[in-house]
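*Asks:* Build the 3D model from these lines:
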Amino acid sequence: WLQAGVMVEGQVQRTVAGAPQGGVISPLLANIYLHTLDRELTERGVGTLVRYADDGVVLCRSEQQARAALAALAAVEDLLGGLGLQLHPGKTRVVDLCEGREGFDFLGCHFRARMSGRLWEQKRIVRYYLHRWPSQKAMKRLREKVRDRTGRNRVGVDVRIVIDELNPILRGWGNYFGTGNAADKFIQIDRYVTWRLRRLQIKKRGRNLRAGQADQWTRHWFKEQGLHQLMGTIRYPKAA
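*Replies:* Here you go, the predicted structure:
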């Protein structure tokens, strides 16, 4: 696994050190190495560790407990150093989730508390629930993928072929984020994809573009050409 190498633009390149990002062996190695961290934090009894591979969040009930967890992480850093690991200084911090004051990114999602508008409108009860939606980085990465496939070099490509290339990307992204509170973000992506495709169509016509022709290239028109759209695909959990 460690000597399998990576594929770069169709060419296999050998890796010098470490496991390739995204490789199936990477999470297993992370679990083996970070089992020490799991055990230490459990024994110290500071919060609840939620970890996936090398990304983790320690959930605490109070600021005091959070500070204790941060101190515990600092205490085990020497232990991690012996394994050739270190905590990310930019990500290791205390976040106050009360009343939506702050949020944090984890596994591509942004987590933040939001007040229930329905409870406030119906019963004047103030209650916050933890929401999650695609992080700014996740949104940016998706836009970059869409932009790469709708650039100037694609002017000569039939729009249906471009749509066929976009659909797996949009569908996979939507499946990953489709169980959270991502409705607004999904609408933003739909609008961006429509704008990029419409722009591509306008460039394709060039000086031959007729007056009012661009008005036909709407969200619904691209849907008729087979474009997978995210709006309306959110899956909400059913009541128990």
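
*Asks:* going forward, measure contacts between C-alpha atoms and count neighbours the same way
*Replies:* Fine.

*Asks:* Which stretches in the chain count as helices?
*Replies:* Along the chain, counting by DSSP state H, helices occupy 25-44, 63-75, 77-81, 117-123, 136-148, 159-177, 183-205, 219-224.

*Asks:* compare with the first, here's sequence two:
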Amino acid sequence: LQLKPEKTRICHTLREIEVDGEKVPPGFDFLGFNIRQYPKGKHTSGKSGGPHNRLLGFKTHIKPDKEAIKAHTEKVKEVIRNHKTAPQAALIKHLNPIITGWARYYSGVVSKEIFSKLDNILWQQLRAWVVSRCGNAEYKTLRKYYRTGMAKLSNGDERKDKWIFQTKDGLRLQKHAWTP
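*Replies:* As a prediction, this is how the structure comes out:
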């Protein structure tokens, strides 16, 4: 096994350390995930397991890394930009596989907060898309593109949701947060 020095670094997952006079932040990125430990108090700390079950004083979190989030946001933005004059259904058909695939890839890690932030960014981008088509972002105009209804989650559950980007025919845009 050969390690490439430009792709290898020594780091600590809990604290910042100094390597060769340079400060290295805690944690590391691997395959689009950021792996890091966070200090915790006695009520939320991880436990060692085994017969003694001691408190560790930290909890390990794996999250989507910042570059992956930025790349996903840029990809969604590009699709919306390329479909400025396309019908709403065409935009939804292009965005759904991108959103669903990305959300499923990161669904097994700590990503609920990031999913909510991405949905907020998507809302702003789609609102700008509506403004570019209609000239304003009044409630009445937005209601032509957004509806209230039952959202089917990836695990089969349903929940009532407001502001679903949906056509009159019922074709709806998947939200990141609908992926458990």
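
*Asks:* How alike are these chains, TM-score-wise?
*Replies:* For this chain pair, the superposition-based TM-score is 0.68 by TM-score structural alignment, normalised by the length of structure 2; 144 aligned residues with a C-alpha RMSD of 2.8 Å.

*Asks:* picking that back up, what's the closest of the helices of structure 1 to Arg101 of structure 1?
*Replies:* The closest of the helices of structure 1 to Arg101 of structure 1 is helix 63-75. By C-alpha to C-alpha, the value is 13.4 Å.

*Asks:* if you compare the helices of structure 1, which one is most tucked away?
*Replies:* helix 183-205 (a mean of 18; mean count of other C-alpha atoms under 10 Å).

*Asks:* in structure 2, what residues pair with that helix?
*Replies:* Per TM-score structural alignment, the counterpart of helix 183-205 of structure 1 in structure 2 is residues 112-134.

*Asks:* Aligned to Gly226 of structure 1, what sits in structure 2?
*Replies:* Mapped onto structure 2 by TM-score structural alignment, Gly226 of structure 1 lines up with Arg172.

*Asks:* Contacts only, for Val154 of structure 1.
*Replies:* Val isn't right for residue 154 of structure 1; it's Arg. Neighbouring residues of Arg154 of structure 1 by C-alpha atoms under 8 Å, 6 or more residues apart in numbering: Val162, Leu200.

*Asks:* ok, now with 10 Å
*Replies:* Residues near Arg154 of structure 1 by C-alpha atoms under 10 Å, 6 or more residues apart in numbering: Asp148, Ile161, Val162, Leu200, Gln201, Lys203, Lys204.

*Asks:* how much space between Lys84 of structure 2 and Pro5 of structure 2?
*Replies:* Counting by C-alpha to C-alpha, to the nearest Å, the gap between Lys84 of structure 2 and Pro5 of structure 2 amounts to 45 Å.

*Asks:* So which of the two has more stuff around it?
*Replies:* Lys84 (15 against 7; other C-alpha atoms under 10 Å).

*Asks:* Leaving out chain neighbours, which residue sits closest to that one?
*Replies:* Nearest-residue entry for Lys84 of structure 2: Trp129, 6.5 Å, with adjacent residues in sequence omitted and distances by C-alpha to C-alpha, 6 or more residues apart in numbering.

*Asks:* Surely the one you found and Pro87 touch.
*Replies:* No - at 11.1 Å, Trp129 of structure 2 and Pro87 do not qualify as touching, with contact defined as C-alpha atoms under 10 Å.

*Asks:* The residue nearest to Gly41 of structure 2 when sequence neighbours are not counted: what's it in contact with?
*Replies:* Leaving aside its chain neighbours, Gly41 of structure 2 sits nearest to Gly57 (6.2 Å; criterion: C-alpha to C-alpha, 6+ apart). Gly57 of structure 2 sits next to Gln37, Tyr38, Pro39, Lys40, Gly41, Lys42, His43, Thr44, Ser45, Gly46, Lys47 when contact means C-alpha under 10 Å, 6+ apart.

*Asks:* what do you get if the cut-off is 6 Å, keeping everything else the same?
*Replies:* Residues in contact with Gly57 of structure 2, defined by C-alpha atoms under 6 Å, 6 or more residues apart in numbering, are Pro39, Lys40, Ser45.

*Asks:* burial count for Tyr145 of structure 2?
*Replies:* By other C-alpha under 10 Å, 18 other residues sit near Tyr145 of structure 2.

*Asks:* repeat for the one 3 residues further on
*Replies:* Residue neighbour count, defined by other C-alpha under 10 Å, stands at 13 for Thr148 of structure 2.

*Asks:* any idea how far it is from Arg81 of structure 2?
*Replies:* For Thr148 of structure 2, the distance to Arg81 of structure 2 - C-alpha to C-alpha - is 25 Å.

*Asks:* swap in Leu173 of structure 2?
*Replies:* In terms of C-alpha to C-alpha, Leu173 of structure 2 sits 16 Å off from Arg81 of structure 2.

*Asks:* The two: which has the busier surroundings?
*Replies:* Leu173 (23 against 15).

*Asks:* No further queries at this time; thank you.
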